[in-house]
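Asks: following is a predicted model, sequence given first.
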Amino acid sequence: MTSHGKTHLPTKLCLTCGRPFAYRKKWRNCWDEVKYCGEKCQRNRAKPASAPPPPA
């Protein structure tokens, strides 16, 4: 039996590192937009693939 009630919190997978992370109170109003587990992963996120330049 756990002493705290945090076992039922929703989780997501971080888009950068792929690890699961749980809901936090500070994300209460924007949980649907949260994509990264922390600031480090957000800073190191994959850069969008740019289209190759057209052949000249």
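Replies: On my side now, so go ahead. What you are looking at is a predicted structure, and each value in this text was computed from that prediction instead of being measured. Residues are numbered from 1 along each chain as shown.
Asks: please make it C-alpha for all contacts and neighbour counts, starting now.
Replies: Fine.
Asks: list of residues touching stretch 7-17?
Replies: In this structure, residues lying in contact with stretch 7-17 by Cα atoms under 8 Å, 6 or more residues apart in numbering are 19-23, 35-37, 41-42, 44-46.
Asks: against that first model, consider the following:
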Amino acid sequence: MRDASTFKGNKAHLPSKPCAACGRPMSWRRAWAKNWDDVKYCSERCRQNKGKPGA
């Protein structure tokens, strides 16, 4: 498997994990490259509603 920094367009090979708030799978993004292990939420909306059920 290639390193995520050498991504050439096939998103199937990128790492992914579920959002802590909504459970949707979120794919690796270049903006998250330095802190991928710390990313928990897929969006600002999920981050703001992290403690509310059904967010």
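Replies: The structure has been received and is ready for your questions. All figures in this text were calculated on a predicted structure; none of them were measured in a lab.
Asks: on that earlier part again, out of the contacts of stretch 7-17 of the first structure, which sit inside helices?
Replies: Among the contacts of stretch 7-17 of the first structure, DSSP state H puts 41-42 in helices.
Asks: let's see which of the contacts of stretch 7-17 of the first structure end up in strands.
Replies: 20-22 (DSSP state E).
Asks: so who does Glu44 of the second structure touch?
Replies: No contacts exist for Glu44 of the second structure under Cα under 8 Å, 6+ apart.
Asks: which one in the first structure is aligned with it?
Replies: Per TM-score structural alignment, the equivalent position to Glu44 of the second structure in the first structure is Glu39.
Asks: quick one: its match from Thr16 of the first structure, how far?
Replies: For Glu39 of the first structure, the distance to Thr16 of the first structure (Cα to Cα, to the nearest Å) stands at 11 Å.
Asks: and the spatially most central residue of the first structure, how far is that from Asn44 of the first structure?
Replies: Central residue of the first structure (Cα atoms, centre = their mean): Tyr36, 2.1 Å from the mean position. According to Cα to Cα, Tyr36 of the first structure stands 10 Å off from Asn44 of the first structure.
Asks: verify the stated contact: the residue nearest to the centre of the first structure with Ala46.
Replies: No: look at Tyr36 of the first structure against Ala46 with Cα atoms under 8 Å: they stay out of range, at 11.5 Å.
Asks: ok, back up a step: state the distance from the residue nearest to the centre of the first structure to Arg24 of the first structure.
Replies: Relative to Arg24 of the first structure, Tyr36 of the first structure is positioned 12 Å away (criterion: Cα to Cα).
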